[in-house]
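Asker: Sharing a model that was predicted from the sequence below.
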Amino acid sequence: MTRSRVLRFTRRHVLATAAALASAAIAGPAAAQAYPAKPITFLVPFAAGSATDQLARALGTSITEETKQAVVVDNKAGASGMMAAQAAARAAADGYTVLITTNTTHAANEHLYKKLPYDPVKDFAPVTGLGKGGQVLVVKVDSPYKTVADLVAKAKKDSGKLSFGSGSSSSRVAGEMFKQLTSTEILHVPYKSNPNALTDLLGGQIDFMITDTATGVPQVKGGKLRALGVSTTKRIALLPEVPTIDEAGVKGYDMGYWFAAYVPAGTPAPVVERLRALLVNGTKSAAAKSFFDAGGSEAWTTTPDELTRFQAAESQKWGRIIKAAGIEAE
């Protein structure tokens, strides 16, 4: 190719790129102004009834009321949230597919699995944090274990005979951390989602689980489960009589969780900002407030940049916990 042809090609390429960027700059605000012009799909990595599902539905109700557009909640439970995260990563980058998720898919999984079908950083554009909460260690209401000390004593006496269930990475790591700090061997039983694990706990198939408060507290209040301890360093208002697991003798125990919203990488910034505003408003709605109050969690919102930094710090934290717990990547 001659030098003149190279120059002509380069000039055409530069002009075409400039035109595309200018067009995107013009279309961006217009697209955001029109957004949402059709129904939005919320992809949820856990089953109906899970804490993430409950929050997604509350936020969806708020967005529908504000925009008059439907929000469809699509529960893709299984594989520790990987199915939903993969589907979201592959969706069109137009703001109409939103991943309502937790630290499971965006901080823990990369340390629990050797190969992920998605990249928690490169495949997504952060939108906003949504909420934070703690977990609760629960047993059947007629269980012989009345305290955390009872559970630990049994686990030490009959090594490997007790079992705990989990339906999320938060719940799994909470149980593994319990094993590590109590120097016990307890069988882990995996489930697609925490409500599925609770069903087996109520049926006596497993001995205990450490689940998010939004899922566990209603069962405790309903008299079906007994709470032995909460995972955070402070007691929660919904269960003031229940000690922290640390207070109950497992020193250094502290394990919470968070919710956040992501869209596919490449989603126009004006659309991300419009969606963020809708979600932030949603966290203040009556439905969301009811969810946070009932589960002992709280609203927590961020800018996209703040969520990016927070996610990076959380990934490092979860990596340390998982390594210290001796969990081998699958």
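Answerer: Thanks, I have the structure now.
Asker: When you work out contacts or count neighbours from here on, use the C-alpha atoms and nothing else.
Answerer: Fine.
Asker: any idea which element the residue nearest to residue 301 when sequence neighbours are not counted lies in?
Answerer: Of all residues not flanking residue 301 in the chain, residue 129 sits nearest, at 4.5 Å (CA to CA, 6 or more residues apart in numbering). With elements taken from DSSP states H and E, the one containing residue 129 is strand 124-140.
Asker: What is that strand packed up against?
Answerer: helix 194-202, strand 208-212, helix 213-221, strand 225-230, strand 256-264, helix 269-283, strand 298-299, helix 304-324 (3 or more CA pairs under 8 Å, 6 or more residues apart in numbering; DSSP states H and E).
Asker: next, the one to line up against it:
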Amino acid sequence: MRAFIYVMSLLLAGPALAQTYPEKNIRMIVPYPAGGSTDILARAILQPMTEILGKPIIIDNKSGAGGILGTTEAARSAPDGYTIVFGNLGPNALNASLYKKLAYDPIRDFVPISKVVEVPFLLVTAPSTGINSVADLIARGKKAETPLTYASVGVGSASHVTGELFARQAVIKMQHVPYRGGAPATTDTMAGVVSVYFITPLEGQSQIEAGTLKSIGISTRTRSSLFPNMPTINETVPGFEGVAWFGILAPAGTPAAIVSKLNDAVSRAVATPGVQETMKKLGVEAKASTPEAFAETIKTDIDKWAKVISEANIKLD
């Protein structure tokens, strides 16, 4: 009852709060370790958002359980605009189907503020495999006596379900090989231990440029302006698309006026030349959205990946 009264008081006072918000530092929970991909992307927008809002945004790395611990803490935080979370496809969409007992509900317990970036996957292989295109990969998969293998950063990860989706839509058998993180997955792909790997540009761009990995396709529906010469997997496997995203969310009950103010700050920050250039160098596309559009993305991806996860019988509890 006390929590209900607190939330109602915030809702009623929302417009007045937004006029003075923020009056103190804002905590942004990053549910992964410092120095990782999520942390790097979150920190890229801190300075411009701080300048726009007039108060510092402080990163609080709360890692553990594949993003669950930090995301749970964010869900249980006061809905006053002073705790937000830098979420992504995993904890805010995939986990809804991977766990029977999740400590938070990705829809019920959060209000989306804005998407920040979209991250494609590059389908890579070792030059030594002789696989030069998606068509080559599929042809080899159909002829192989034993399934081809694909690496991922772990069971239930975005790279795992993307590989599963590809195998199903390409109608070939592939064996999933999970690793404990991107570094060992990348190393074994370069060595030809596994056939292919759906890698993010943040992880694989330097190896591709060095020639130790070869990218044969990108997972976006249409060709990316960041990789204009890279054919899409969709050109060979019609309808294929697998894109991760990162964005900012607040606890459910955060006043709409504060959500609007935060959304404006994110949108303006993402549009700055500095953020655009930083994201481009990382191989990702900085792209803000309305809260409504971000909410629809989350719902659509929960439904899309739930089907893949169910058919592949992927479970984490």
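Answerer: Arrived safely. Worth saying up front: this structure is predicted, and the values here are computed from it rather than measured.
Asker: if you compare the helices and strands packed on strand 124-140 of structure 1, which one is most tucked away?
Answerer: strand 208-212 (a mean of 29; mean count of other CA atoms under 10 Å).
Asker: In structure 2, what range does it match?
Answerer: Aligned by TM-score structural alignment, strand 208-212 of structure 1 corresponds to residues 196-200 of structure 2.
Asker: And stretch 108-124 of structure 1, by the same measure?
Answerer: Aligning stretch 108-124 of structure 1 against structure 2 (TM-score structural alignment) gives residues 94-110.
Asker: Could I get the full set of strands for the stretch 1-150 of structure 2?
Answerer: Using DSSP state E, counting those that start in this stretch, the strands of the stretch 1-150 of structure 2 run over residues 26-30, 57-61, 83-88, 110-119, 122-125, 148-152.
Asker: who's in contact with the aligned partner of residue 57 of structure 1 in structure 2?
Answerer: In structure 2, residue 57 of structure 1 lines up with residue 43, judged by TM-score structural alignment. Taking CA atoms under 8 Å, 6 or more residues apart in numbering as the contact definition, residue 43 of structure 2 lies against residue 59.
Asker: Could you report the distance from residue 43 of structure 2 to residue 247 of structure 2?
Answerer: Counting by CA to CA, to the nearest Å, the separation of residue 43 of structure 2 from residue 247 of structure 2 is 12 Å.
Asker: Over to residue 299 of structure 2?
Answerer: Counting by CA to CA, the gap from residue 299 of structure 2 to residue 247 of structure 2 is 14 Å.
Asker: ditto for residue 111 of structure 2
Answerer: 11 Å.
Asker: residue boundaries of the helices in the stretch 1-150 of structure 1?
Answerer: 3-34, 51-67, 82-90, 103, 109-112, 148-157 (DSSP state H, counting those that start in this stretch).
Asker: Can you redo these as TSV, where the extra columns are distance to residue 254 of structure 1?
Answerer: As requested, these are exported to TSV (distance: least, CA to CA, whole Å):
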stretch	distance to residue 254 of structure 1
helix 3-34	41
helix 51-67	19
helix 82-90	25
helix 103	15
helix 109-112	19
helix 148-157	15
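Asker: now for residue 225 of structure 2: what does it line up with in structure 1?
Answerer: So residue 225 of structure 2 corresponds to residue 237, using TM-score structural alignment.
Asker: Ok, residue 24 of structure 2 next?
Answerer: Match for residue 24 of structure 2 (TM-score structural alignment): residue 37.
Asker: coming back round to it: would you mind telling me which of the strands of the stretch 1-150 of structure 2 is nearest residue 95 of structure 2?
Answerer: When the strands of the stretch 1-150 of structure 2 are compared by CA to CA, strand 83-88 sits nearest residue 95 of structure 2, at 10.6 Å.
Asker: from the middle of its chain, how far away would that closest one be?
Answerer: Here strand 83-88 of structure 2 is found 12 Å from its chain centre; the criterion is CA atoms, centre = their mean, to the nearest Å.
Asker: tell me the contacts of residue 232 of structure 2?
Answerer: Residue 232 of structure 2 touches 217-223, counting by CA under 8 Å, 6+ apart.
Asker: no no, residue 111 of structure 2
Answerer: By CA under 8 Å, 6+ apart, residue 111 of structure 2 lies in contact with 249-254, 291, 295.
Asker: From those, pick the one nearest residue 198 of structure 2.
Answerer: Residue 198 of structure 2 has its nearest neighbour among the contacts of residue 111 of structure 2 in residue 295, at 25.6 Å by CA to CA.
Asker: what's the burial count for the closest residue to residue 105 of structure 1 other than its chain neighbours?
Answerer: Ranked by CA to CA, 6+ apart and with sequence neighbours excluded, the top spatial neighbour of residue 105 of structure 1 is residue 81, at 5.8 Å. Other residues near residue 81 of structure 1 come to 26 when the count uses other CA atoms under 10 Å.
Asker: mind checking what residue 84 of structure 1 lines up with in structure 2?
Answerer: Match for residue 84 of structure 1 (TM-score structural alignment): residue 70.
Asker: now the end-to-end length of stretch 150-166 of structure 1.
Answerer: OK, stretch 150-166 of structure 1 end separation, CA to CA: 21 Å.
Asker: what residues does that stretch touch?
Answerer: With CA under 8 Å, 6+ apart as the test, stretch 150-166 of structure 1 has contacts from 145, 172, 175, 182, 184-191, 193-194, 197, 201, 206-211.
Asker: buried residues in it?
Answerer: 151-152, 155-156, 162-166 (16 or more other CA atoms under 10 Å).
Asker: who touches the closest residue to residue 38 of structure 1 other than its chain neighbours in this structure?
Answerer: The shortest distance from residue 38 of structure 1 to any non-neighbouring residue, by CA to CA, 6+ apart, is to residue 69 (6.1 Å). With contact taken as CA under 8 Å, 6+ apart, residue 69 of structure 1 is in contact with 36-40, 63.
Asker: Which helix or which strand is home to residue 238 of structure 2?
Answerer: Using DSSP H and E, no helix or strand contains residue 238 of structure 2.
Asker: give me the number of residues near it?
Answerer: Residues near residue 238 of structure 2, counting by other CA under 10 Å: 12.
Asker: same question, residue 89 of structure 1
Answerer: Neighbourhood size, residue 89 of structure 1 [other CA under 10 Å]: 24.
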